[in-house]
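Colleague: Okay, sequence plus prediction incoming.
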Amino acid sequence: MIKEACVANFPAIVQAIQNGADRIELNADLAVGGVTPSKGMIAEAIKYVHDHDKEITVMIRPRKGDFIYNDIELKIMEADILEAQQLGADGVAFGALTVDNALDEDAMENLIAAAGGMTITMHMAFDALDHEEQLHAIDWLTDHGVERILTHGGALETPIEDNINHLKELLAHAANHIAILPGGGITSANYESIAKSLTVYQVHGTKIVE
């Protein structure tokens, strides 16, 4: 079981690793859902995580709010991806949508190209898509080499236990071609039962290890 701990400061990284996290997702400002951390934070986090033989994914999100980005914001995201790569990150997490609430395929292609050599996670922007668009996105992301999709399976205010059936649909459609990474409301107390219900080998959360 891979337990991915979502963290936003250095003490939280240390605690998560000590308590059994297998992978770190590094953010700043989790109160707004996470944004790109500073260069200094990324550098020190990568060093610590790699010294402990674990993996680290860096959140690439230039601001809070929606996932519809203009050209300047996308340039910032590309630069942040390249910075994370140069600093030695194992992976990056990002997502971009259109005003029509579809996957922004042009933007995603450019961001994916910038991330060459790193694993890529489509973050919870995925949950803003409607059902049919989610299925299309799974296929498109698979074809473009994205490794996993982080999803709550529904609105974030719903308990993840209420979204198990939808998550099973997504997993069936993904058919092991791309990983579906459940997150949001998964804790050290419930991750085993959720993983068993979904037959998944990785889980994500801010309280995945206590």
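Modeller: Looks like it arrived, so ask away. Numbers count the residues shown, from 1 in each chain.
Colleague: alpha carbons only for contacts and neighbour counts from here, please
Modeller: OK.
Colleague: quick one: contacts of the lengthiest helix in the chain?
Modeller: What stands out as the longest helix in the chain, according to DSSP state H, is helix 71-87. With contact meaning CA atoms under 8 Å, 6 or more residues apart in numbering, helix 71-87 is reached by 36, 39, 42-43, 46, 58, 60-62, 91-92, 107, 110-111, 114-115, 118.
Colleague: here comes the other one, which I'd like you to weigh against the first:
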Amino acid sequence: MSVAVEIAVEDVAGLVVAAQSGAARVELCADLSRGGLTPDAALVAECAQAAARLVEEREAKPGFGVHVLVRSRASAGEGLTGEGEFVYSPEEIDLMAQQAARSVRAGAAGVVIGALTPQCAVDAPAVGAIRDAALEAATAQLRSLTLTFHRALDAMPTDADRTAAMEQLMLLGFHRVLSSGGAQRAIDGADCLAQMVRAADGLIDVCAGGGIRPAHIRDLVQTAGVEDIHLSARRRTPLAPGESDPETRTDTAVVQAAVDAAGEL
């Protein structure tokens, strides 16, 4: 089994760490401490150029690219299941459609999007509007684009809701879904993830994400059958007195441990 590791990063330095450590791709975000927001298009362009250079110089895996989170707002804290967290107004949907298009024009290999109705179902019209703006930008550049539905899925009430959403997301043209199986940590949502993998039937990838540590990867892959793993690999220890801020919070050792764990499967 080939297991791909995706690293959530906030900057070029984090992207370089992920690439040189053997990650398959990065998800570029702003403000990861709140679950992630849409990064500035200038940063997307800088990261896309860096990724292309690393691939060309064989310091990154072939196909390594930048997938951009498109999310216009987030509540305080890292939780992704707050009431109304993924329910958006028409103005917010329009903003995210513009952000998605700008990210693609800046060189994003994929966009990570999502929206729910007040009843916690997939908001197909909202998602479709954001998707179409991104695809139109990609078509103008004569290239393909990977579509990922983000962890809005984890705000759905039940495992059955998440599993049933898989078919709808396939019909909406998504290539991948990111989920913790509705749990705070993906390792605790492994049973739901396994149901989603079965429902996907090889037609859409299920990427496990949420509180993952390298030590979880073997059990998670064996239990859930996922072939994609997402983690932030951030440095969480406080700086020592007098120590300056690091260039990035992406921890090389954590990324390498995750890639090594995935490579053993």
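Modeller: Sure thing, it's come through. On a predicted model such as this, the values are computed, not experimentally measured, just so you know.
Colleague: Mean distance of the longest helix of structure 1 to its aligned residues in structure 2, please.
Modeller: Superposing on structure 2 and averaging over aligned pairs (mean CA distance after the TM-score superposition for structure 1), helix 71-87 of structure 1 comes out at 0.9 Å.
Colleague: The helix or strand following that helix maps to which residues in structure 2?
Modeller: As assigned by DSSP states H and E, the chain's next helix or strand after helix 71-87 of structure 1 is strand 91-94. Alignment of strand 91-94 of structure 1 against structure 2: residues 110-113, by TM-score structural alignment.
Colleague: can you give me how far the matching stretch is from the chain middle?
Modeller: 7 Å (CA atoms, centre = their mean, to the nearest Å).
Colleague: Pull out the buried positions in it.
Modeller: 110-113 (16 or more other CA atoms under 10 Å).
Colleague: And the strands in structure 2?
Modeller: Under the criterion DSSP state E, structure 2 contains strands at 4-9, 25-28, 66-69, 110-113, 146-149, 176-179, 205-209, 228-231.
Colleague: most neighbours per residue, which of the ones you listed?
Modeller: The highest mean neighbour count among these, using mean count of other CA atoms under 10 Å, belongs to strand 66-69: a mean of 29.
Colleague: how close does it sit to structure 1?
Modeller: Mean deviation for strand 66-69 of structure 2: 0.6 Å (mean CA distance after the TM-score superposition for structure 1).
Colleague: Counting by contacts, list what that strand packs against.
Modeller: With contacts defined as 3 or more CA pairs under 8 Å, 6 or more residues apart in numbering; DSSP states H and E, strand 66-69 of structure 2 has these neighbours: strand 25-28, helix 41-56, strand 110-113.
Colleague: can you put those in JSON lines and add distance to V87 of structure 2?
Modeller: JSON lines is the format used below for those (distance: least, CA to CA, whole Å):
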{"stretch": "strand 25-28", "distance to V87 of structure 2": "22"}
{"stretch": "helix 41-56", "distance to V87 of structure 2": "24"}
{"stretch": "strand 110-113", "distance to V87 of structure 2": "12"}
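Colleague: dump the residue contacts of the residue nearest the centre of structure 1.
Modeller: Most central in structure 1 under CA atoms, centre = their mean is H123, positioned 3.9 Å from the mean C-alpha point. Contact partners of H123 of structure 1, counting by CA under 8 Å, 6+ apart, are 93-95, 149-151.
Colleague: Could you single out the nearest of the residues you listed to A102 of structure 1?
Modeller: G95 (10.9 Å; CA to CA).
Colleague: Walking through the stretch 51-200 of structure 2, point out its helices one by one.
Modeller: 90-105, 124-140, 159-171, 190-200 (DSSP state H, counting those that start in this stretch).
Colleague: for the ones you listed, which one sits closest to R53 of structure 2?
Modeller: For those, the distance to R53 of structure 2 is smallest for helix 90-105, at 17.7 Å, taking CA to CA.
Colleague: need the contacts of H123 of structure 1 in JSON lines with distance to N176 of structure 1, can you?
Modeller: Below are these laid out as JSON lines (distance: CA to CA, whole Å):
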{"residue": "A93", "distance to N176 of structure 1": "19"}
{"residue": "F94", "distance to N176 of structure 1": "21"}
{"residue": "G95", "distance to N176 of structure 1": "21"}
{"residue": "I149", "distance to N176 of structure 1": "12"}
{"residue": "L150", "distance to N176 of structure 1": "14"}
{"residue": "T151", "distance to N176 of structure 1": "15"}
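Colleague: which one of those residues is nearest F10 of structure 1?
Modeller: A93 (18.7 Å).
Colleague: if I look at that closest one, how far off is A189 of structure 1?
Modeller: Separation of A93 of structure 1 from A189 of structure 1 (CA to CA, to the nearest Å) stands at 25 Å.
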